[in-house]
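>>> Whatever this is, show me its structure:
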Amino acid sequence: MKQTGRTLDDILGSIGKRSPDIPGSTASILAGLMGLSMAKMAILVSNHPINDPCLRAALEKIDRLSCDLLQAAEQDRSNFLNYMEVLRERCAVEGKQADVSAVREAESGATAQPLDAARLIVEALEHLNEKSSLVDHSVASDLHAGAAILNASFTGIMMAVKINLEPDRMADMRQHTAGKRAELAGRRDTAFAALKRAAAQQGFQY
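Sure thing, here's the model as predicted:
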């Protein structure tokens, strides 16, 4: 079942158990979607002409990012479930070790998707920074709260990536993605610092 077809109770129950069927990376992506929705609400509620092209473009990008993040969450969960299946099938069968190449392939898939989701989260933070001036003071707290959730989402995703990359068998992927991970972290830091300054001008502190 798609995540959008599940109740919040079901999602929370699927995360908070010993053997979750929603991994931490997917949970972080779903949290980011909630943050982005809060920011969208703040822009919608602000006082703009209904046909303002700047407003329309801002909302269209949020909708695109939301759609892409939801697809990323679905694929991330699918990759995680595949990884768990590989481990179940190949690990400790009559004392034999797992097929390292199969595990590595599944692990790679479970790492690449969160990295792409992290990129989308960074794009969202950059977009909110660019559009924060569109938001009225009365709802600015919602935009910045949404941005704070997106920032936490990025952190959770990157923690999941880090733990996936720690095994020795992932050394080449760890090296291959080092530049991308550093770039995303730098862009996140820049966008979030600017959002914090914008919030301070409105009298809010992260």
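>>> Please make it C-alpha for all contacts and neighbour counts, starting now.
OK.
>>> did I read that right, S19 in a helix?
No: S19 is assigned coil when assessed by DSSP: H, G, I helix; E, B strand; the rest coil, not a helix.
>>> so how many other residues sit close to it?
10 (other CA atoms under 10 Å).
>>> can you check T177 too?
Neighbours of T177 (other CA under 10 Å): 15.
>>> What separation is there between it and V122?
16 Å (CA to CA, to the nearest Å).
>>> for L65, same thing?
10 Å.
>>> higher neighbour count, the two?
Between L65 and V122, V122 has the larger neighbour count (other CA under 10 Å), namely 25 against 20.
>>> before we go on, could you also do this sequence so I can check it against the first one:
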Amino acid sequence: MDLLDHTVNELLDLIGRSSPQVSGSTAALLTSEFGIAMCKMALLVSSGDSAGNEITVVLLDSISRDISAAATRDRASVLALIETMKLNEPRDVVRPALIEATRQPLLACHLLVEALELLARYAADVDPSVASDYYAGTMVISTGFKAVIMAVDANLKDDRMGDLRDLISVDRAGLSQRHGFASNSLKRGALNIGFDW
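Modelled structure (predicted):
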């Protein structure tokens, strides 16, 4: 079952328990999909009957589907890691699970940054009547990125990841830089119309 096939209450129950069935990174990815939906709505309202933002909306839909799939993979990798750790598996068994539980959120961060970069490019096309929804949606996605990258950082602190830290840190630094550029652009756009982003 796709995570988004659950009701909101079911998702909250899967997250808010002592043995969560949905990790923090997965929850952040799902939340980011809500942010994308808010931005999509603002773009559709802004274009009215014209097809002005049609390509942007199609791209957002594609990214959203990819994020949904990434959330499913992230969840599976975290649950597998938790299971191997519960069983006190030896280092050589835990390490591949830890690598996968680091790789999946890192890959998902690429999608979140891609969404923010796209939304930063088209922010000027948004009608002022729905600009607050648009910028609020981008803030949700940006916060989702920060939460997911935190999961990557937490996994990299594990002593079993020492040799991979440098390799992953290059990709992570690039993602953070791209996130910063897109966020700064969105912040300037929001400030120009009187919103504190």
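>>> OK, contacts around the residue nearest in space to the middle of structure 2?
In structure 2, the residue lying closest to the centroid (CA atoms, centre = their mean) is L29, at 4.1 Å. Contacts of L29 of structure 2 were listed using CA atoms under 8 Å, 6 or more residues apart in numbering, and they are 67-68, 70-71, 108, 144-145, 148.
>>> repeat for A200 of structure 1
Counting by CA under 8 Å, 6+ apart, A200 of structure 1 touches no other residue.
>>> Check which helix or strand the aligned residue in structure 2 for it maps to.
Under the alignment (TM-score structural alignment), A200 of structure 1 pairs with L191 in structure 2. In this assignment (DSSP states H and E), L191 of structure 2 forms part of helix 162-192.
>>> Mean deviation, that helix versus structure 1?
After superposition onto structure 1, helix 162-192 of structure 2 sits on average 0.7 Å from its aligned residues (mean CA distance after the TM-score superposition for structure 1).
>>> ok, the corresponding residue of structure 2 for L115 of structure 1 to M38 of structure 2 distance?
Matched across to structure 2, L115 of structure 1 falls on L106, judged by TM-score structural alignment. From L106 of structure 2 across to M38 of structure 2, the span is 24 Å (CA to CA).
>>> who's more crowded, the two?
Shown here are L106 of structure 2 and M38; by other CA under 10 Å, L106 has more neighbours (24 against 20).
>>> Verify the stated contact: the more buried one with D153.
No: here L106 of structure 2 does not reach D153: they are 9.6 Å apart, not a contact under CA atoms under 8 Å.
>>> and the nearest residue to K40 of structure 2 once chain neighbours are set aside, how far is that from D133 of structure 2?
Distance criterion CA to CA, 6 or more residues apart in numbering; nearest residue to K40 of structure 2, sequence neighbours excluded, is V57 at 6.0 Å. Taking CA to CA as the measure, V57 of structure 2 falls 15 Å from D133 of structure 2.
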